[in-house]
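Undergrad: Sequence first, then the predicted structure, then my questions.
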Amino acid sequence: MKAVVTVMLKPGVLDPQGKAIAHALGALGFTGVEDVRAGKVIELTLAETDPEKARAAAEEMARRLLANGVIEGFRVEVEG
């Protein structure tokens, strides 16, 4: 079973990478981009076959290692 963990900075936390991307997009002529937030996506292949157990395991992994709970939030999607 595959779990996808998306980690993003919490609202209000400065995002220098997002600001750099927004600036570069403007320099390339893309208009109308008001804000950019950069994050990371982690794909986990799990041996677990129960979707709820897979989600719980991925959430625990995110809490303990994949996301810094002080400045980042995360969401988990499980794909059968």
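TA: Thanks, I have it.
Undergrad: use CA for all of it now, contacts and neighbours both
TA: Fine.
Undergrad: residues touching F74, list them.
TA: Counting by Cα atoms under 8 Å, 6 or more residues apart in numbering, F74 makes contact with 5-8, 62, 67.
Undergrad: Go ahead and report the secondary structure state at it.
TA: On the three-state scheme (DSSP: H, G, I helix; E, B strand; the rest coil), F74 is labelled strand.
Undergrad: Take this one as well and set it beside the first:
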Amino acid sequence: MKARVTVTLKNGVLDPQGQAIEGSLASLGFGGVKGVRQGKVFDLVLEATDEAAARTQLTGMCEKLLANTVIENYQIEISN
């Protein structure tokens, strides 16, 4: 089973890397970009065959390691 976990900063949390990317895009001639938020993507391959069990396992991974839940949100997508 394959899974993708996308981690992004919560609204209201400053994103200096996103701001730097936005400034760089403007300096490269890509005008009109109004707000960049950066994040992380994790692609995992799980041995689990039960989607509910996989989601529980992935949630634990996010809560303990993949995301800083104080300042980040995460989204889990599972495919076979």
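TA: Noted; the coordinates are in hand. These numbers come from a predicted model, not from an experiment.
Undergrad: Helix, strand or coil: sort out the residue located most distally from the centre of structure 2 for me.
TA: Relative to the mean C-alpha coordinate of structure 2, counting by Cα atoms, centre = their mean, the farthest residue is G29 (26.9 Å). For G29 of structure 2, the assignment made with three-state DSSP gives coil.
Undergrad: Relative to A20 of structure 2, how far out is it?
TA: 14 Å (Cα to Cα, to the nearest Å).
Undergrad: wait, is E43 of structure 1 part of a strand?
TA: Yes. Looking at E43 of structure 1 with three-state DSSP, it is inside a strand.
Undergrad: coming back round to it: gap between the residue farthest from the centre of structure 2 and S79 of structure 2?
TA: Distance, G29 of structure 2 to S79 of structure 2, by Cα to Cα: 38 Å.
Undergrad: With K64 of structure 2 instead?
TA: Distance, K64 of structure 2 to S79 of structure 2, using Cα to Cα: 22 Å.
Undergrad: which other residues reach stretch 32-46 of structure 1?
TA: 1-9, 15, 17-19, 21-22, 25-26, 54, 58.
Undergrad: Would you show me how to pick out the buried ones of the residues you listed in ChimeraX?
TA: Only the buried entries of those go into this ChimeraX selection, using 16 or more other Cα atoms under 10 Å:
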select :2,3,4,5,6,7,8,9,15,22,54,58
